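> Please work out how this folds:
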Amino acid sequence: MILREKLLRTFQHADSQFPSGAFAFSQGLEAFSQQQERLGSFDLWNFLYAQIVHRWASSERIAIIRAYRLYNDLEALAELDAEVEASTISEPLRVGSRRNGMGLLTTHERIGTRYAKTYRGMVRDGKAHGHVAVAQGLLWNSLEIDEEDAVLMSGYQSAASLTTAAIRLGLVGAIDAQSYLTRIIPVIAKASDSPVSRNEPLRAFIPLSEIAISLHGTTGQRLFSN
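Presented below is the predicted three-dimensional model:
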């Protein structure tokens, strides 16, 4: 029964319906798809692959794993949070990550997840930034979700949020979006196997995506915040 409850809890927090606020962000997908005359032709698969391999696998995944290994040491988590802040070059991406993290912390505070209220208070007091990967590592660890499962949850959510954004933007239909997810799942699984050292650096840089994000405010009416 305990194992079944743990599995169901993992499903609950991996579900896209769980209120985290991530639906408001497209990681530059919207701007890139609208700026093809400046940036070149847009290809959803290449965009999705780059986001998983060159951002999630080398930055967000690392932050979650390192957060797990800190065993809910909130001061150390705040230091990791500051590292995420410093390593995220794009301001819209920094703002989006903090907003997603704060949304996740707020939801977990309301449902009574351990440490959510305390760490949210640290963010509000300026003692932490509240980046989403750090918040995920703290909260999912508090829920006794296994580290390996948490990494897979994060990778899947990253991919699913992008394909959902593509559907909302009218770039693909729901069936095609599932085809992209089917193709990216082995990429996520392979990246998840890569070892992470104790102080593994965070690194993420996708030039065209970040240029697109910087142009996002010039595209007129928009659906996503970045």
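> drop to CA atoms for contacts and neighbour counts, all remaining ones
Noted.
> What separation do you get for the closest residue to Tyr68 other than its chain neighbours and Glu75?
Using C-alpha to C-alpha, 6 or more residues apart in numbering and skipping the chain neighbours, the partner closest in space to Tyr68 is Gly137 (5.4 Å). Going from Gly137 to Glu75 by C-alpha to C-alpha, to the nearest Å gives 14 Å.
> run this one through as well so I can compare:
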Amino acid sequence: MSDVRQLLTSLQFADSAFPSGFYTMSHGLEGYRQARLVSADGVQQLLADLLLHSVGPGDATALAAAHRAAADGDIELVQEVDQRLFASKLNAEMRTASVRSGHQLIDLGAELIDQGLLAEYGERVRLRSTPGCQPVAAAVVYAANGVATRQAVASDLFAFSASFVGAALRLRLTDHRQAQAILLQTSPVMEQVTEAALERNLTDLGGFAPMADVMSAQHERAEARLFAS
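Have a look, this model is predicted:
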């Protein structure tokens, strides 16, 4: 695949209009907002912290490992990565949000491209042999479309960040202009997290963000919620 086509494919899957289910998620931000632990001037730092300590060691690392496995045609390793990632997610709503989004990606991916490993992975998810977490599903879809591992990881990190900032907009923690500033300020962190995920071993998969876990646990039992996570 040419560099231009890789770029276009990555832009399509990272677009906020792509129906991955990210629109229903705040990625923990609503919990912080409900607990009054984040204000408008703290959104960018919270996003950076989550990328460095949670998303990067967890989802991004899984995506990189699963993408390499998918590119090699190793469905067993893809499944192992999927199961490890699911087990690393401590909160029920984070697990549920990840698999719901993953299943949407698999279904749409199957409509867009006819590829053997993607079909096999989708069948294993259907049979509940593997959970179908969003980063692993994204890895398989990206690999099926010929997108390189680094490009796939960076694109998914941007999709997460854009979704997070979109949630901040709906929670009235930022405006449209500042949202773009937040994404630009966070781009060096996305680059750092991408490179770290590419170098990390599968045995090191899993983030450490205890406050985010606490906020998610509280959010699960909130009386009113705008977001699924």
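> care to give me the TM-score?
Once superposed, the chains reach a TM-score of 0.91 (TM-score structural alignment, normalised by the length of the first structure), with 223 aligned residues with a C-alpha RMSD of 1.8 Å.
> now the helices for the second structure?
Counting by DSSP state H, the second structure has helices at residues 3-14, 29-34, 43-50, 61-71, 75-88, 92-112, 116-126, 134-144, 149-170, 176-199, 210-220.
> So which of Gly137 and Glu75 of the first structure has more stuff around it?
Set side by side, Gly137 of the first structure and Glu75 show more neighbours around Gly137, with 28 against 14, by other C-alpha atoms under 10 Å.
> What does the more buried one correspond to in the second structure?
Aligned by TM-score structural alignment, Gly137 of the first structure pairs with Ala139 of the second structure.
> Now do the same for Trp45 of the first structure: its match in the second structure.
Alignment note (TM-score structural alignment): Trp45 of the first structure maps to Gln44 of the second structure.
> can you check Lys127 of the first structure too?
Checking TM-score structural alignment: Lys127 of the first structure goes with Ser129.
> can you count the residues close to its match?
By other C-alpha under 10 Å, neighbour count at Ser129 of the second structure equals 12.
> still on that earlier bit, tell me the contacts of the match of Gly137 of the first structure?
By C-alpha atoms under 8 Å, 6 or more residues apart in numbering, the contact set of Ala139 of the second structure is 63-64, 66-67, 70, 152.
> so where in the first structure does stretch 169-183 of the second structure end up aligned?
Using TM-score structural alignment, the residues of the first structure aligned to stretch 169-183 of the second structure are 167-181.
> Pull out the buried positions in the matching stretch.
Within stretch 167-181 of the first structure, the residues scored as buried using 16 or more other C-alpha atoms under 10 Å are 167, 169, 171-172, 177, 180-181.
> Same check on stretch 99-118 of the second structure?
Those would be 99-106, 109-110, 117-118, for stretch 99-118 of the second structure by 16+ other C-alpha under 10 Å.
> Now Ala24 of the first structure. Nearest residue, chain neighbours left out?
Phe224 is the one closest to Ala24 of the first structure (C-alpha to C-alpha, 6+ apart), at 5.2 Å.
> Please give me every residue in contact with the aligned residue in the second structure for that neighbour.
Per TM-score structural alignment, the equivalent position to Phe224 of the first structure in the second structure is Phe227. With contact taken as C-alpha under 8 Å, 6+ apart, Phe227 of the second structure is in contact with 24-26, 30.
> Between those, which sits nearest Leu85 of the second structure?
Nearest to Leu85 of the second structure, judged by C-alpha to C-alpha, of the contacts of Phe227 of the second structure is Met25 at 18.3 Å.
> wait, that closest one sits on Ser98?
No. Using C-alpha atoms under 8 Å, Met25 of the second structure makes no contact with Ser98, being 9.7 Å away.
> dump the residue contacts of the closest residue to Leu171 of the second structure other than its chain neighbours.
Nearest residue to Leu171 of the second structure, sequence neighbours excluded (C-alpha to C-alpha, 6+ apart): Glu30, at 7.4 Å. By C-alpha under 8 Å, 6+ apart, Glu30 of the second structure lies in contact with 167, 171, 219, 225-227, 229.
> need the contact list for the closest residue in space to Leu118 of the second structure that isn't next to it in sequence.
Nearest non-adjacent residue to Leu118 of the second structure, counting by C-alpha to C-alpha, 6+ apart: Val140, 6.2 Å away. Residues near Val140 of the second structure by C-alpha under 8 Å, 6+ apart: 66-67, 70, 117-118.
> picking that back up, closest one to Ser20 of the second structure among the helices of the second structure?
helix 92-112 (5.4 Å).
> Which neighbouring elements make contact with that closest one?
Applying 3 or more C-alpha pairs under 8 Å, 6 or more residues apart in numbering; DSSP states H and E, one finds that helix 92-112 of the second structure contacts helix 116-126, helix 134-144, helix 210-220.
> All set now, cheers.
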